[in-house]
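I'd like to go over a predicted model; first the sequence, then the structure.
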Amino acid sequence: MALPSDPAPAKRTRRSPDALRTQILDAASELFLREGYANTSIDAVIERVGGSKRAIYSHFGGKEDLFAAMVAGLSEQALEAIPEANERAEEDVRASLVDFARAIMRILMDPRTIALYRLVVSESGRMPGLAESFLRYGPGRATSGLTRLLERWANSGLLDVHDPKQAAEHFIGMLRDDSHLEVVLGVRKPLGERAQRSRVERVVHIFLDGVAVK
């Protein structure tokens, strides 16, 4: 019999499947981004969240699938701040583009996004489907959102845009430019808030000058 002064045995809390899945993804994200794919093991993830390998295999299928799910999840989280076309189409074009561009810049310069870019590039040769998933859930989703916005403005006669998708790609490309590559390569620090605002204002000015209704 335990003495009154002995600590009570810890009760094991049963986690729901959704809660366990989230905890696995959070732990895997931290390990993958910090240690890289090769240096992260399923055992290391289990050590952080508890449970068994069966739980990870039942939710994700294996290490590659867990990695792909982590990439998709981080991309989705990063892009949640981007305004949807149906929310912004009736607002001032310039102000809406500035808001959109600021959201994109924050994503591009976020340390987690930068780490994710590096990780995808390093593993894409071995896992081609990973790069496709990243492009679809990350940059591709941002381009699609801006494309819908430009289409609505063009249909309303607010902008002269003949190819909204291409225009969206050009707009985001101007935001990214060489500075993003330099940050990803580690030769410069991410742009601060002031530099991001300045970049956004210049890009929006140049873009609107090219698509203004004549």
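Nice, I can see it.

CA atoms for contacts and neighbours, from now on please.
Fine.

just the helices in this structure please.
17-35, 42-49, 53-60, 63-79, 85-88, 93-109, 111-124, 128-137, 139-155, 164-185, 193-211 (DSSP state H).

would you turn the ones you listed into CSV with mean neighbour count?
Formatted as CSV, the helices of the chain follow (neighbours: other CA atoms under 10 Å):
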stretch, mean neighbour count
helix 17-35, 17
helix 42-49, 16
helix 53-60, 15
helix 63-79, 18
helix 85-88, 14
helix 93-109, 20
helix 111-124, 17
helix 128-137, 17
helix 139-155, 20
helix 164-185, 17
helix 193-211, 15
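
contact partners for the most centrally placed residue in the chain?
Centroid-nearest residue in the chain: Ser75, 2.6 Å away (criterion: CA atoms, centre = their mean). Ser75 is in contact with Thr113, Phe134, Tyr137, Gly138, counting by CA atoms under 8 Å, 6 or more residues apart in numbering.

this is the other structure I want to compare:
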Amino acid sequence: MHEHVQLEPLAKDVPQTKRGHERCLALLLSATELFLERGYDNVSLDDIVNHAGGSKASIYKYFGNKAGLFKAICDYRREKFFADINVHTEDTNCDLRQHLIDTLLNFYCHILEPENAAFMRLILEQSQRDPDIALHIHERGPVHIQQSIAYFLETAHLQGLLHCENPLFSAQLYFGILRNLEWRILMGIPPHETDQEIINYISYCVDRFLDAHQKR
């Protein structure tokens, strides 16, 4: 539930009370709704506090400014994304093949959600206008998830489950499996494959990925 969201990595000044926590989260959620509805540039801080309640002082206190609030929203959604796709597992005793398949399927299902796809489009648009936001999102989004998978692959390599000399390169190759599907979603092109065809595609690609990482 929303009230249990950990705000420490998100807010500039972490609220110490339940009421402060709820106010901070309300600002995040309201700003997200307005940004998606109107676009980043067409939403003012007044719009956000009128929608969420409270005052602009709360935004300055918790997030610094509008850009800081947008970064916090991106971090908040990233944390939810990682929880949804379960990429953080360190249990290499699991079915390695199935874990790699499930991670990509969960990733695909996440970006297939209309709100998530719309937010990714918003991120791409805003990144073109603000290099600081672009770097923030890149480092805490794509780079972070690649490093998580790279760590998983490196652990599997050290345990002799596969051969992976450069885990980060392999992680980038792995996520490339979804690139065409991801861009079609972002461009608003409806998927023409059935769920089973998507599963078959991802399974095939993961098998080829593992073929290239066979123990030598």
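Perfect, I can see it now. Keep in mind it's a predicted model, so treat the numbers as computed, not measured.

how close are the two chains, by TM-score?
Here the TM-score for the pair of chains, by TM-score structural alignment, normalised by the length of structure 1, is 0.84; 199 aligned residues with a CA RMSD of 2.0 Å.

which part of structure 2 matches stretch 158-167 of structure 1?
Residues 161-170 of structure 2 are matched to stretch 158-167 of structure 1 when aligned by TM-score structural alignment.

give me the residues contacting that stretch.
Counting by CA under 8 Å, 6+ apart, 146-147, 149-151, 153-154, 156-157, 210, 213-216 sit against stretch 161-170 of structure 2.

try stretch 108-119 of structure 2
Against stretch 108-119 of structure 2 from outside (CA under 8 Å, 6+ apart): Leu36, Phe81, Asp84, Ile85, Leu178, Leu181, Glu182, Ile185, Leu186.

same thing but 7 Å
Leu36, Ile185, Leu186 (CA atoms under 7 Å, 6 or more residues apart in numbering).

what range does that stretch cover in structure 1?
Counting by TM-score structural alignment, stretch 108-119 of structure 2 corresponds to 105-116 in structure 1.

how far away is whatever residue of structure 2 lines up with Val71 of structure 1 from Arg97 of structure 2?
Using TM-score structural alignment, the partner of Val71 of structure 1 in structure 2 is Cys74. Separation of Cys74 of structure 2 from Arg97 of structure 2 (CA to CA, to the nearest Å): 30 Å.

Thr40 of structure 1 versus the nearest residue to Leu185 of structure 1 once chain neighbours are set aside, what's the distance?
Spatially, and ignoring its direct neighbours in sequence, Leu185 of structure 1 is nearest to Arg118 (7.9 Å; CA to CA, 6 or more residues apart in numbering). Taking CA to CA as the measure, Arg118 of structure 1 falls 15 Å from Thr40 of structure 1.

with Phe171 of structure 1 instead?
If you go by CA to CA, the gap between Phe171 of structure 1 and Thr40 of structure 1 works out to 36 Å.

do the same with Ala168 of structure 1
For Ala168 of structure 1 relative to Thr40 of structure 1 (CA to CA), the value is 36 Å.
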